Structures are given as structure tokens and as C-alpha cells.
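Novice: Output the structure for:
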Amino acid sequence: MDGTLLDANSNVIGGERTVELLGRLQDAGCTMAICTGRLDHDIVRAGARFGLDFKNRISQHGAVMISGSTLRAELMDKDEAREILTYIEDSGAPIRVEMNTVANRYWHSDRDPDFPKELYDSHVIKSDFFELIECQPVVLFLLIGEERDLAPIAEHVRATCTRTQAVMSSTTSLELMSVDVSKGQAIESLYPGCDVYAIGDAPNDYGMFDVARVGYLVSDAECPYDVVRCPSIAEALEDIASRVLG
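Specialist: Sure thing, here's the model as predicted:
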């Protein structure tokens, strides 16, 4: 969603042109799904704000899928989550640890005011993350800090955990989640046998291209897949409309 549909100020990239194209495709019978690293509530808010009907919603990089009134989620292994949290605390690394459940973000303290804002604020301040792991459906760890402090944690997870993957989503953020999580797998499970047109801007979107009839990359990032490169989502949607609607 970020960098593809929404800009840094949470406005639709391409403005009315993008919204109009999405509406045309929906009116023609296409089903629109949105995949994001954010929580589901931000997809709901984005849809309401811009008049878009997201019947299928994929959040937290594919870990949480909502279709109608049905929710499916891939949760972190509790034993590995506890071991990872112990390793982080014992390391003494100056990093911020956040934890996501299916519906909420849990923090030890409030975020810096300059941190990107959620469209809906679901955060809960919680001092004991071990208790959280025991009692809640934990989906994801978000670790924020310097790359030199995050890299050893990623290496530790990759070397010692069999049920958890470590993804450097930026030079200052590391995300830990189930190895069964990917946007591509989520799309495949929601749309078996369907023609998928996928639009993304970053490496964590590339899993969608693996299952798409056509993949569109709206950035200059290197990509191992054969994709159509477009300046923005608006141009990608125009190409999709020409292919689907004629």
C-alpha cells in the first residue's frame, strides 16, 4: 500500500485518476485486493476515505487475510518468539521492539512523533512482551534501530529458527514473522486459478509477481522477475484496463 497506492502523506498516488481507474475495473467485475505491511484497520480506513471496496484484505505482509467475514492468520511460533525476545534483551542492543497481534500493535512506549502515522491508532502500551506472547495471537515483531544492531539479530534468527523468517524491510527496520508468510502465498490462497495483476514497489512485494499473470513495478528497484515497469500505479492501472477491458 505504502509507495504503491499511498504516498508519504497517505494520499492516493495519481489522485482522482487512480481512484477512477480502480472504480472502472471494479465496475467491470474485477475483484480488488490490497496487500500491505500495515494492519488490517488501515486498509479499512483507506477504503472508506477513498471510496474503494476492498473485499479481500491482506495485511502484515500476507500473515493476516480477511475475506468477507472470514479471517485467516499465520502466527509466530511461540517458543521461537520467546527465544528471540530473550536474545534481543540479552544482547543489550539499543533497538525499539514492537509486537503485532492480528488486530493491534503493542509497544513498550509511545513512538517518536516523527514516525509515520497509522490511519487508525490501535496501539497498546504493554511492559511484558513475554506475557503477550503467551496469551495473544502474535503475528510479527518490528525491530527499529541501526543496521549494525539489527543485522546480528537477523543472522541469529536465520541460523537458529526453523519457523521464523527475518526480513530487513529497510536499513533501520527488521521484521520477524512466520516462514509461511508471503504476499504471493496469500494471493494464491484467496484467488486460486484466477488471473492476477499485481502492482508493487519494493522487494517485499515480489512474492506477488511469482503468482501474477502480469506484475507491475512502480519503482527503480532491482527485481528478479519479468515485470512491467511503470512510473506509478496510475499508469499500471491504465495498462491493466487496456488488457482486461479492451
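Novice: C-alpha from now on. contacts and neighbour counts both.
Specialist: OK.
Novice: Tell me which residues touch the residue nearest the centre of the chain, please.
Specialist: With distances taken as C-alpha atoms, centre = their mean, the residue of the chain nearest its centroid is G37 (1.8 Å). Neighbouring residues of G37 by C-alpha atoms under 8 Å, 6 or more residues apart in numbering: M1, S59, Q60, H61, G62.
Novice: And this one, please, so the two structures can be compared:
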Amino acid sequence: MIVEDKTLFVCDLDGVLVQSDGTIRMEDLEQIKGFVRNGGLFVICTGRLDQDIQYVEKQIGVKGDYRISQNGAVIKDKTGEVVYHKTIQKEDAAVLNEILSKFSVRTEVNTIENRYFPSPRDPEEVAEFVDTSIVKENLFDFAETSIEPTIYLNFGEAESFEEIRKEIQETVGDRIQVVQTSPSSLEVFSNEASKGSAVQFIAQLLRLQKDQIIAAGDAESDITMFPYVGRSFAVGEKSDDLVKQAADHVANTIEELFIQYMT
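Specialist: This next block holds a predicted model:
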């Protein structure tokens, strides 16, 4: 494999690198390792916390120069130092706490290092590779006074989500983003946080031009990366139709992505 000088490959985790059963295709791994051996730069970009990225990096034997977590709200370098962090402002957190407490949704709150829950979870519900959860019964009070929230993750019904979205937009305007990430989950985070903004930040640090960057994703949050890269790929058999429409190319696997990239 021939890689142009300082080519960066930014890759989503779930559904792209990591399959639905939690495994990674050996063929995809070999392509990534070959890319890195030939001078390419590899960065994982995910909605998961940083600890899960480190876990995957250890499993695949590839350590990125940077790690983008929480859908672009947090970036760490390979030493673990935080180089980018977009939080929800304290005054906005107070408003969010008041709004969300009125609805029948389960709210979880992320910081850089942990996920905070209002009550314990069933062990079978733990989807993280590394469980960083901490239970706080008075979660909203705790989130307002004791931490810097990065993301409010809410689980419930779509009808409630629309009401929540409307009320948040009416009270805090465009300072907060509200994104439904699945039929049962709604994420609330700073409008300064996105995977696209994170990719742009890393590109500036590495002094890369747009045509030196490749991005792979499968969900709506990944689309924000595409304006900042030279070639974008919708990857995975379950890739969202919106992602397929927005991407330059469509591939079922990372292996197929690299075959298209080299032709």
C-alpha cells in the first residue's frame, strides 16, 4: 500500500471499525496496520468515552496521535493530555436540569472521564468496553454544582424527545445542540462540539490540508466530519441513508474502503 505523506484516516468505532457483536474484522485490521506502517496517521473518533478508545487501540495494536471522544467534545493526545474540551456552560446546565427533570426520561451525564447515573444499571445493559460509571442519586443537583458536563444522554420515547428539543431551543437557543442518536436516545451537548470541529482542530495541529484527510462513519453525527476531509466514506451495511447521501463513497467494510481509496 502506498500512502501519501501525512495522510490522516479518521474512523468511527461502532458499526464501522467495531462490528455489532463487538468484534473487529481481521481484514479491516490488516488494512489499518498497513496504512500506519506506510506512514499514515490513524485517529479514532467516537461517541464513546476516551477509555473505550484506549481499550480498542490496545486490542488492535495501533495507537493514534490523538483520540476524539464523546462525538467531538473531547480530544486527548497519545500521552492522555486533554487538548480540546467543549463543556456545557454552568448556566445552561442549570436550565437543562430543570427541563429534563420534568420528563419521563432516564438522564445520564458525561464528563471527560466518567458517566454519571441516577441509579445502578443492570449489568447486561453495560455497553462500554470500560465501565466508568458512577451513581449519583441527586444527579441533577450534582451536575449543576460539582462537575463540568460534556453530554446529557437521555433514554425514553420519541414523543418526549420532541418536547424536550422544543423547550431547550426556546430557552437556551443555539448554544446547545439536541440530537436524537437512536429511536430511544437523545443527546444534548454544546453547540461548539462536533466530530467535524474536532477533525478541523486536529488538522490544524498536524498542519494537514483537506485533501490529506479521509473519514469513515455510519451515523448522522459523522456527517459533520465530511466538509473537512478530502474523501468521505459511509461504511457499514447498516450505514444511515443520510450518511450515504452525504459521503463521497460507500463501502461495506474498511477493507473495501481502502481498496476504493487506492484505485
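Novice: So after superposing, what's the score?
Specialist: After superposition, the two chains reach a TM-score of 0.91 (TM-score structural alignment, normalised by the length of the first structure), with 238 aligned residues with a C-alpha RMSD of 1.5 Å.
Novice: ranges for the helices of the first structure?
Specialist: 15-27, 40-50, 78-91, 129-135, 147-160, 183-190, 206-209, 233-244 (DSSP state H).
Novice: How about Q165 of the first structure, nearest residue that isn't a chain neighbour?
Specialist: Nearest residue to Q165 of the first structure in three dimensions, chain neighbours excluded: V179, at 5.0 Å (C-alpha to C-alpha, 6 or more residues apart in numbering).
Novice: Once you drop chain neighbours, what's closest to the residue nearest to the centre of the first structure?
Specialist: Distances taken as C-alpha to C-alpha, 6+ apart place Q60 nearest to G37 of the first structure, at 4.1 Å, with adjacent residues excluded.
Novice: What's the match for that neighbour in the second structure?
Specialist: Taking TM-score structural alignment, Q60 of the first structure has Q70 as its aligned residue in the second structure.
Novice: list the contacts for its match?
Specialist: Residues near Q70 of the second structure by C-alpha under 8 Å, 6+ apart: T46, G47, R48, L49, D50, T150, I151.
Novice: From those residues, pick the one nearest K78 of the second structure.
Specialist: The closest of those to K78 of the second structure turns out to be D50 (C-alpha to C-alpha; 11.1 Å).
Novice: mind checking what the closest one lines up with in the first structure?
Specialist: Going residue by residue (TM-score structural alignment), D50 of the second structure aligns to D40.
Novice: Neighbours of that match, how many?
Specialist: 22 (other C-alpha atoms under 10 Å).
Novice: Next one: it from I34 of the first structure, what distance?
Specialist: Counting by C-alpha to C-alpha, to the nearest Å, the gap from D40 of the first structure to I34 of the first structure is 10 Å.
Novice: same question, V179 of the first structure
Specialist: Taking C-alpha to C-alpha, one finds V179 of the first structure at 21 Å from I34 of the first structure.
Novice: now do S170 of the first structure
Specialist: Counting by C-alpha to C-alpha, the gap from S170 of the first structure to I34 of the first structure is 21 Å.
Novice: Looking at those two now, which is surrounded by more residues?
Specialist: Between S170 of the first structure and I34, counted using other C-alpha under 10 Å, the more crowded position is I34 (19 against 10).
Novice: excluding its backbone neighbours, what's nearest the more buried one?
Specialist: Nearest non-adjacent residue to I34 of the first structure (C-alpha to C-alpha, 6+ apart): R57, at 5.4 Å.
Novice: wouldn't the one you found be in contact with L71 here?
Specialist: No: using C-alpha atoms under 8 Å, R57 of the first structure is not in contact with L71, being 9.5 Å away.
Novice: got any residues that touch both of those two?
Specialist: Between them, R57 of the first structure and L71 share the contacting residues M65, judged by C-alpha under 8 Å, 6+ apart.
Novice: neighbour count winner among those two?
Specialist: Per other C-alpha under 10 Å, whichever of R57 of the first structure and L71 has more neighbours is R57, with 25 against 12.
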